[in-house]
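>>> Attaching a predicted model along with its sequence, questions to come.
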Amino acid sequence: MGLQENGNKYRRMDGDGNGEEDATLSNNQEQGFVDNGDQRANKFVFACAIFASLNSILLGYDVGVMSGAIIFIQEDLKISEVQEEILVGILSIISLLGSLAGGKTSDVLGRKWTIALAAIVFQSGAAIMTVSPSFAILMIGRLLAGVGIGFGVMIAPIYIAEISPAIARGSLTSFPEIFVNLGILLGYISNYAFSGLPVHINWRIMIGVGILPSVLIGFALFVVPESPRWLVVQGRIDEARSVLSKLNESEREVEERLAEIQVAAGYANADNYDAKAVWREIVCPSPPVKRMLIAGCGIQCFQQMTGIDATVYYSPTVFKNAGIKGTTELLAATVAVGFTKTVFILIAIFLIDRVGRKPLLYISTIGMTVCLLCLSFSLTFMGSGNLGIGLAILSVCGNVAFFSVGIGPICWVLASEIFPLRLRAQASALGAVGSRVSSGVVAMSFLSVSHAITVGGTFFVFALIAALSIVFVHTSVPETKGKSLEEIEMIFQNDGEWQGGGREVELGDVERLVQTQ
């Protein structure tokens, strides 16, 4: 029994594909989001997405606070420039361990408890960094924090995608990126607020403030349910039905969604799930899975290779190179960057399910390319005058704005929605590894590369990579707006193009897809 789409209407299908009922549903109603009546399900999904995203504040806060704290750490602990690069970049590199482990962990423990584990590990690392008396102890805390972040960045989008209706999945799955940006802004504000304290105290307070979100994360565990798709894989059908009843408007929709999930789960159930088979399919993928991996992992790598972490982590260095001298003035300029980044991620949330993923990616990558070229020009040719400083600040703010309105949130949305259920956790973890490695390489090499080819030259390289990302979006990223997770699998069966041109899509399509794999 399935749903067959005809324009914006649906009719129920029997096992032979014949229509039996003339009841119709609007697209919004089929997804559980209606314009009138009971809105409790909508609010519940919204609350779950917020609580699942709280870990992302920790990542954002670390990125923002380290941009300023590193100035005082360098002065207090007398570390070298190489140690500074390692301290900043190692978190991204080591987080790949958490991301790799996170896929398997979330399949075993569940999505919800993996979110809790991420918070515990990160907070342990942050606490060690706060009291560290030396660079060695600081690095131990940094390594622990990195593992926690690795867990967090891959699991939150997966969880949100698995509980969200298709019509709002893009916006809801973007919530982690909102909280990353909020964390960055809070980190910048913390830097500015505590910069006047003694050097041996201020950076410890800056880092220690990041422990506070653990209270909210602990509360979230009593609010958010487990992913219904994970429960189906474990054979816990009644529990999955109970969760779906909180996420949908009617009993009929619950049963239809549950049936679709059960079919799409295929051999990814608890009785015959084989982790080795999953990795074999990822390492030696079929053409559809290969296209999924290229799109999902590629967009995550491009997100970081365009230099966003260099812009955020080293924004004081960039502004100092542009001509701003005082530490307080440098940190104040970074607050403007954080504010811009946060505002534009909010804009993306309103547009992603209206405009679509791909148009926003075009706007984002083209805008970033232009802003990075302008930043390179201002740093290379305009000197340290007011005009050069103004153009540099405007270019940095423009770069983070275009990043936040497109590739920043959409990379996580795509990675969480394009993979089939049996591969979703492991393949998303692989994409997160690509993101974290790219971020670490950029963060750990920025100062060295800048000494070799100047800061302006480094941002020119980032501009070229951003230009390549435009080509990648055009050739490898499909549009997934408004489609269920199970329907999205069908996109990649036809070389990445949606087969909806007059053709009706029903649950049987998904069932046949599973049977052929």
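Yep, that arrived.
>>> rest of the way, CA atoms for contacts and neighbours
Will do.
>>> and the biggest helix by length in the chain, how far out from the chain's middle?
Counting residues, the longest helix found in the chain (DSSP state H) is helix 421-476. Relative to its parent chain, helix 421-476 has a centroid offset of 14 Å by C-alpha atoms, centre = their mean, to the nearest Å.
>>> In addition, the following structure is provided for comparison:
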Amino acid sequence: MTKLAIMASYPFCLYGYDIAVLRASGSIVADLGLSKNQMAVYAAGLSNGGYALGALVAGGAANWLCGRRYFLGCGGGLYVVGAVLVAFTDDWVASMCGRALSSFGVGMGLLVGPIFIAETAPSTTRGYHGAIPQVLMMAGAASAYVLESALLWAPSHIAWRVSLGITALPTALFVYYALFRLTAADDTPCWQFMFGKLASAERQMELCGATGTEPYTRREQLERVAGFPMFAIVNSSHVEAFPRRIPGCWAQLKERGRPHLRDMFATSALLVAQEATCEERRTLVHFVPTLLIRNGGLTSRLASSIAGLMLAVIKLLTTLASMEAASWSMAGRKELLLVSIGVAGCALGSLSGTTFADAHGRLDGGTTFALCCLELVVLEAGIAFGLGPIPWMYGPEVFPLAVRAPSLALCLTLKFAVAMLVDMTLPLLYPTSTEGVWVRFLVACGVTVVSFLVSCRVVRKTTCRVLMDEPE
């Protein structure tokens, strides 16, 4: 099961890597001759727009007969094509097309990956395996910072191309594994149940560690919730009469009542809060090198490299902590989430105060740097064990089977729409990385406070859910 979870989480590694690489946009601007507005479209509009569009397309088609794994492989293939195009083209239009293709492929994986893990992992280990996407996301970001440091002395017009193109190699191996090494029998048990492949589904659940009555419970609930006549095909491994896809998944969203809308609102709120904390971590990534340049007399590239290595170490440590904390999620996702949001909110509030004092000359550069590093560690640790992994697994656990993919797709679309709005607006309001930093942290702190209240009122417990329940 761990091998399948790592495979399904690979798009998150690409997501974290891309976010970290695109922060060093100065080389791209100089090499391609982009204006500030064009760079905002390149780094924010195409990336977040591609993520959202990829999630929407996969959400509408994830119930097709080809299976969940097919969309993981196809998304990886699009990423490979886009990465190669970005790495070798000198035309900014072609580079933008490549960036859009890469983002579209990652967006498909960001939707299908959590569903694949949630539908495959047994309820007793879903918390642990559900944290793997967050772990790989942090590992991807850390590897981007390390690679940037390794390419410090390379010409800038080569460094950014290598950074954006080198991921095509491991992604090509991922595509080969997902499309040609895995078979339909390795797809999620829920998908196999939907299309009558009962023998393969039950065998897959046994291989993934489902024990006791869970296979039978899933099967009974699928009969009740999805309305498929499983009783008629108990002894058949495949039934040709089943449709090639489950029709009307988008139309069924209109028929869901207030409980489902509540779950969609809760999932969207958690994902937006997660995105807000990610935005502020990126703000800090730009602010720390500024402190090093101002107080240490370092060059821009060297300061950025040192800050990147420092952030890589912090992310790797918090990644290991999140893997350890994942086993706690069986004690209650909601409780862990509330603690995580509280810690992240306190860290963001403290960062706002520190940067406000620095902007008004009340702290010297060394004190500001030390406090920012300490607060960054607290922020990363708070996100790693709760607000990072739990929003990705909450939606697949509470959404009914027939509308699971489109519901999560709409929630992810809202998340990336907010990210695109923020990424394209802030550079216009604050042209340099030191302007308005404390305001950004204060706004992010307010978002975490709102998400804390939403979590208290709307988020419900999902411990040991078997993924087929109707909303209460």
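Looks like it came in fine. These figures come from a predicted structure and were not determined experimentally.
>>> Summarise which helices and strands the helix or strand following the longest helix of structure 1 is packed against.
Per DSSP states H and E, the first helix or strand lying C-terminal to helix 421-476 of structure 1 is helix 485-491. Here helix 485-491 of structure 1 touches helix 251-265, helix 507-515, going by 3 or more C-alpha pairs under 8 Å, 6 or more residues apart in numbering; DSSP states H and E.
>>> Quick one: those as TSV, columns for mean neighbour count and distance to Leu186 of structure 1 too.
What follows is those, written out as TSV (neighbours: other C-alpha atoms under 10 Å; distance: least, C-alpha to C-alpha, whole Å):
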stretch	mean neighbour count	distance to Leu186 of structure 1
helix 251-265	19	39
helix 507-515	18	44
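>>> Make TSV out of these and add distance to Ile70 of structure 1.
As requested, those are exported to TSV (distance: least, C-alpha to C-alpha, whole Å):
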stretch	distance to Ile70 of structure 1
helix 251-265	47
helix 507-515	51
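>>> For Ser404 of structure 1, which of those helices is the nearest?
helix 251-265 (31.9 Å; C-alpha to C-alpha).
>>> Now the element after that closest one, going C-ward?
helix 275-283.
>>> Tell me the buried residues in that following helix?
278, 281-282 (16 or more other C-alpha atoms under 10 Å).
>>> What helices and strands are in contact with it?
helix 287-305, helix 421-476.
>>> Quick one: those as JSON lines, columns for distance to Leu117 of structure 1 too.
Below are those laid out as JSON lines (distance: least, C-alpha to C-alpha, whole Å):
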{"stretch": "helix 287-305", "distance to Leu117 of structure 1": "23"}
{"stretch": "helix 421-476", "distance to Leu117 of structure 1": "16"}
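>>> CSV for those helices, including distance to Glu256 of structure 1 and mean neighbour count?
Listed next are those as CSV, based on distance: least, C-alpha to C-alpha, whole Å; neighbours: other C-alpha atoms under 10 Å:
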stretch, distance to Glu256 of structure 1, mean neighbour count
helix 287-305, 26, 23
helix 421-476, 17, 21
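>>> Can you tell me which of those is nearest to Gln29 of structure 1?
Closest among those, once you apply C-alpha to C-alpha, is helix 421-476, at 23.8 Å.
>>> Show me what the closest one is packed up against.
Helix 421-476 of structure 1 packs on helix 81-109, helix 135-163, helix 251-265, helix 275-283, helix 287-305, helix 308-313, helix 357-381, helix 407-417, going by 3+ C-alpha pairs under 8 Å, 6+ apart.
>>> how much does the last one stray from structure 2?
What that stands for is helix 407-417 of structure 1. In the superposition against structure 2, helix 407-417 of structure 1 averages 0.8 Å from its aligned positions (mean C-alpha distance after the TM-score superposition for structure 1).
>>> Check the offset of that helix from the chain's centre.
Distance, centroid of helix 407-417 of structure 1 to centroid of chain: 6 Å (C-alpha atoms, centre = their mean).
>>> if we look at that helix, which residues are touching it?
Defining contact as C-alpha atoms under 8 Å, 6 or more residues apart in numbering, one finds that helix 407-417 of structure 1 is touched by 157-158, 161, 170, 173-174, 176-178, 296-297, 299-300, 303, 345, 348, 352, 357, 360-361, 364-365, 424, 428, 431, 480, 485, 488.
>>> Filter the residues you listed down to the buried ones, ChimeraX style.
Per 16+ other C-alpha under 10 Å, the buried members of the contacts of helix 407-417 of structure 1 correspond to this ChimeraX selection:
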select :157,158,161,170,173,174,176,177,178,296,297,299,300,303,345,348,352,357,360,361,364,365,424,428,431,480,485,488
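>>> count of neighbours near Val224 of structure 1?
The local packing of Val224 of structure 1 (other C-alpha atoms under 10 Å) involves 18 other residues.
>>> Which residue comes closest to it once chain neighbours are left out?
Cys48 (5.3 Å; C-alpha to C-alpha, 6 or more residues apart in numbering).
>>> about what we covered before: distance to Ile120 of structure 1 for the helices and strands packed on helix 421-476 of structure 1 - can I get that in a markdown table?
Listed next are these as a markdown table, based on distance: least, C-alpha to C-alpha, whole Å:
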| stretch | distance to Ile120 of structure 1 |
| --- | --- |
| helix 81-109 | 13 |
| helix 135-163 | 7 |
| helix 251-265 | 30 |
| helix 275-283 | 26 |
| helix 287-305 | 25 |
| helix 308-313 | 24 |
| helix 357-381 | 33 |
| helix 407-417 | 22 |
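>>> between those, which gets nearest to Ser67 of structure 1?
Here helix 308-313 is closest among those (C-alpha to C-alpha), at 4.5 Å.
>>> Check which element follows that closest one along the chain.
From helix 308-313 of structure 1, the next helix or strand downstream (DSSP H and E) is helix 315-322.
>>> which helices and strands does that following helix pack with?
helix 54-77, helix 327-351, helix 357-381, helix 386-405.
>>> in the last one, what's buried?
What that stands for is helix 386-405 of structure 1. Quick answer for helix 386-405 of structure 1 (16+ other C-alpha under 10 Å): 388-389, 391-405.
>>> repeat for the second one
By 16+ other C-alpha under 10 Å, the buried positions in helix 327-351 of structure 1 come out as 330-346, 348-349, 351.
>>> for the first one, same thing?
For helix 54-77 of structure 1, a neighbour-count test (16+ other C-alpha under 10 Å) marks 54-74, 76 as buried.
>>> quick revisit: looking at the buried residues of helix 275-283 of structure 1, which is nearest Phe219 of structure 1?
Closest to Phe219 of structure 1, out of all of those and judged by C-alpha to C-alpha, is Val278, at 33.7 Å.
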